[in-house]
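Q: The sequence and its predicted three-dimensional model are supplied below.
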Amino acid sequence: MQAIDTKNKKSVIFGLLLFLLLALFVINISLGSVYIPAEKVLKWLVGMGIEKEKWHNILFNTRLPQSLTAAFAGAGLAVGGLQMQTLFRNPLAGPSILGISAGAGLGVAVVVLLMGAINGTALSAFGVFGSVTVTMAAFVGAMVILFMVLFLARKLKNNAMLLIVGIMVGYASNALVGLMQFFSTKDDIQAYVVWGLGSFGNVSWEKHQVFIPVITLSLLASLFLIKPLNIYLLGENYAANLGLNVKRSRLHILIVVGMLTATITAFCGPVAFLGLAVPHMTKNLFKTADHSVLVPAVMIFGAALALLCNVIARLPGFDGTLPINAVTSLIGAPIVVSVILRRRRLVD
């Protein structure tokens, strides 16, 4: 009887999260410098059209791709964070813990900072070409670090050693970025800083042809990792005794998280705290460690929280749009502090 009540409770929470996700998606499309009534947005979403051509252009060319970007990025980062926390058995691990985001930053620094240092021309002067180049450079930089991590994962048996190597790779990447900033022009440094603040508004429909399929395939692959993730909760040695191929499953997890992190960072910049905070919020909400519940739940919760952050960043009264990292950090930082304090109380 108690098991049935628990199952019903989780189903209700799932339903509420889905409703919240849909509501925030509609709010994201409705709000902006030009307000469009929610009922008009809903009719437009189901294909009933809209009376003003101006509204259609705003919805289709700006707000819909931005909202989809936020939802997919939030879901991807949340799933990546959950898998990293389970794999390394570290509540403060996130999808960027292995230095993949730092690799993306290094790739961007190479084309943004070095170009200005070499020929004195800021990459921002190249318009659309500059934007595409930045995205490609971020993806290449992230993939280089990902392949390095995957190579080391086959050599290192200990997850703790792999974690330390990933952190050191991040430090080394940031050191190289610092050197390039020292020799760069002011315009290029500003362009790099703006990219580092993160944004969901830079992914056009053309970029979505890559962004959405890669994130979708990675999220689907995460569903096939539920069983090994649950076994990892018992510890690496116990998982091996149960017949789990630890090296292979670890490699699969790293590939999925690496693709999610590399793609999202390349298109949106290094979005902070979503991958770190959402898994903890979801675990507290569902009161379970079962990944068959947590994996789909963090997808929905992550997408909803990213949409909420995007709404806050575009609230009326702000001059333009706030950097997304400013909003996610304000929400995520208190959650991380609460995790640390809770673990300290358990130890004491």
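A: Done, it's in.

Q: C-alpha only now, for contacts and for neighbours.
A: OK.

Q: and I253, what does it touch?
A: 83, 222, 225 (C-alpha atoms under 8 Å, 6 or more residues apart in numbering).

Q: Now for the nearest residue to A38 once chain neighbours are set aside, how many residues are close by?
A: Of all residues not flanking A38 in the chain, S30 sits nearest, at 5.7 Å (C-alpha to C-alpha, 6 or more residues apart in numbering). By other C-alpha atoms under 10 Å, the residues close to S30 number 24.

Q: and if you look at T328?
A: T328, neighbours per other C-alpha under 10 Å, totals 23.

Q: Name the residues that touch the helix or strand harbouring it?
A: Take DSSP states H and E as the rule and T328 turns out to sit in helix 324-347. Helix 324-347 is contacted by residues 91-92, 197-200, 271-274, 276-277, 280, 306, 309-310, 312-313 when judged by C-alpha under 8 Å, 6+ apart.

Q: Take those and keep only those in helices.
A: Among these, the residues falling in helices (DSSP state H) are 274, 276-277, 280, 306, 309-310, 312-313.

Q: Kindly indicate which of those residues lies nearest I4.
A: Distance to I4 across the ones in helices among the contacts of helix 324-347 (C-alpha to C-alpha) is lowest for H280, with 24.4 Å.

Q: And here is the other one:
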Amino acid sequence: MPKQTSYSLTFAILSLVLISCFLMNISLGSVAIPLKGIFTAFTGGEIDKETWRITILSIRLPKAIAAVLVGFGLSLSGLLMQTLFRNPLSGPFVLGLSSGASLGVALLIMGASVFGGFFGTLLLSSYSLVIAASIGSFLVLLTVMAVSYRVKDTMSILIIGLMFGSITGAIVSVLTYFSDADELKQFMMWTLGSLGNLDGQELSILAFLVILGIAFSIWAIKSLDAFLLGENYARSLGVNIHKSRLLIIIATSLMAGSCTAFVGPIAFVGLAVPHITRLFFNTTNHRILVPSVCLIGGILMLLCDSIAQVPFYEITLPINAITSIIGAPVVIWLLVRKRKMIF
């Protein structure tokens, strides 16, 4: 196991890689922009082409920031859920947050075909999809929080979350059955995910919610370490099980719910990055895992978004497809290469 002093160097290297991927993500696209042009645009100096400044500051920079925030939020949410439920297959959406968001968006987009024109009129708002997804996630969160007070077994909460996902998925299926082609296409486009549709205000809200979730996660580090050894052991250490469990659920909901609301459901990242991090660092200490999953998650999202942009071509691939295609084989290879998983 690496010594404690070696982690500082590793974090420094990961931070440099994150910055490098951030700059690479901004420079790549249908038009390649040199690093000199990027730094000139940031500093407000004279740039070779004024269109580069607009492209960098108005399109690519917000998208790169969104990729980092989503990578941070989903990766850390996955770590929290895997630790809380002590289940390596748990991800940020096991509580049904993504399903709740999908139901909210489905009602907004496809509800007009089933319930009449009321839902269709709400589509006039530019924030309508975000609001619908947020309401859906929030309602599921309230239900899960209410259940967490009544249920003593943490595993029961996991099962209840999966059942909520099944119920909302069934309702979405009914809505899709009665919807027309245009509504189905719009809903499908949302499920593919997109990092490039956020304005400055939306990006600020997303950043605030993700940072707040990270702060709650740091506050819960002691409880997370104790949960790894079971609730009885955590209780013997003086950990308030209900309070800690609620704090972890709220942190996960803030990060995963906000990311889903603003960019759509992004697969793979929250499930796989914690495993990659554990195999890379060979530790279960959450003081190491919490910052490391954020860094690796941000790097992975930037790399996937760079690939999704298809540099030098006028097309963009769905980010949701890229995260699964690129990430899943990597995790399979890592787990096969190191058969004994740390957990």
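A: On my side now, so go ahead. Since this is a predicted model, take the numbers as computed values, not measurements.

Q: what lines up against the residue nearest to A38 of structure 1 once you look at structure 2?
A: Applying TM-score structural alignment, one finds that S30 of structure 1 aligns to S27 in structure 2.

Q: who touches the spatially most central residue of structure 1 in this structure?
A: Of all residues in structure 1, the one closest to the mean position by C-alpha atoms, centre = their mean is L77, 3.0 Å from it. Contact analysis of L77 of structure 1 by C-alpha under 8 Å, 6+ apart lists 95, 260-261, 264, 274-275, 302.

Q: where exactly do the strands run in the stretch 1-150 of structure 1?
A: Read by DSSP state E, counting those that start in this stretch, the stretch 1-150 of structure 1 holds no strands at all.

Q: can you give me the helices for it?
A: In the stretch 1-150 of structure 1, the helices defined using DSSP state H, counting those that start in this stretch lie at 2-30, 38-45, 53-58, 64-87, 100-119, 127-155.

Q: and stretch 189-203 of structure 1, which stretch of structure 2?
A: Counting by TM-score structural alignment, stretch 189-203 of structure 1 corresponds to 184-198 in structure 2.

Q: gap between the two ends of that stretch?
A: 22 Å (C-alpha to C-alpha, to the nearest Å).

Q: Quick check: buried residues in that stretch?
A: 184, 187, 190-196, 198 (16 or more other C-alpha atoms under 10 Å).

Q: next one: stretch 9-29 of structure 1
A: 10, 14, 17-18, 20-22, 24-29.

Q: Would you mind listing the outside residues contacting that stretch?
A: 38, 41-42, 59, 63-64, 67, 286, 297, 300-301, 303-304, 307-308, 310-311.

Q: switch to 6 Å and redo it
A: 63, 304, 311 (C-alpha atoms under 6 Å, 6 or more residues apart in numbering).

Q: Select only the buried ones of those residues in ChimeraX?
A: Buried members of the contacts of stretch 9-29 of structure 1, defined by 16+ other C-alpha under 10 Å, are picked up in ChimeraX with:
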select :63,304,311
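
Q: quick one: which of the contacts of stretch 9-29 of structure 1 is nearest T6 of structure 1?
A: A304 (23.3 Å).

Q: Residue in structure 2 paired with the closest one?
A: In structure 2, A304 of structure 1 lands on I299 (TM-score structural alignment).

Q: One more: N174 of structure 1?
A: Under the alignment (TM-score structural alignment), N174 of structure 1 maps onto G169.

Q: where's A239 of structure 1, which helix or strand?
A: helix 236-241.

Q: Need the residues that contact that helix.
A: By C-alpha under 6 Å, 6+ apart, helix 236-241 of structure 1 touches 231-232.

Q: Which stretch of structure 2 lines up against it?
A: Going by TM-score structural alignment: helix 236-241 of structure 1 matches residues 231-236.

Q: Could you find the closest non-adjacent residue to A256 of structure 2?
A: Nearest to A256 of structure 2 is L74, by C-alpha to C-alpha, 6+ apart, at 5.6 Å.

Q: if we can go back for a sec, can you give me how far the match of helix 236-241 of structure 1 is from the chain middle?
A: 30 Å (C-alpha atoms, centre = their mean, to the nearest Å).

Q: and the gap between S67 of structure 1 and L31 of structure 1?
A: Applying C-alpha to C-alpha to S67 of structure 1 and L31 of structure 1 gives a distance of 11 Å.

Q: Have a look at these two and say which one is more surrounded.
A: S67 (24 against 17).

Q: From G196 of structure 2, how far off is the residue mapped onto the more buried one from structure 2?
A: With TM-score structural alignment as the criterion, S67 of structure 1 lines up with A64 in structure 2. Counting by C-alpha to C-alpha, the gap from A64 of structure 2 to G196 of structure 2 is 9 Å.
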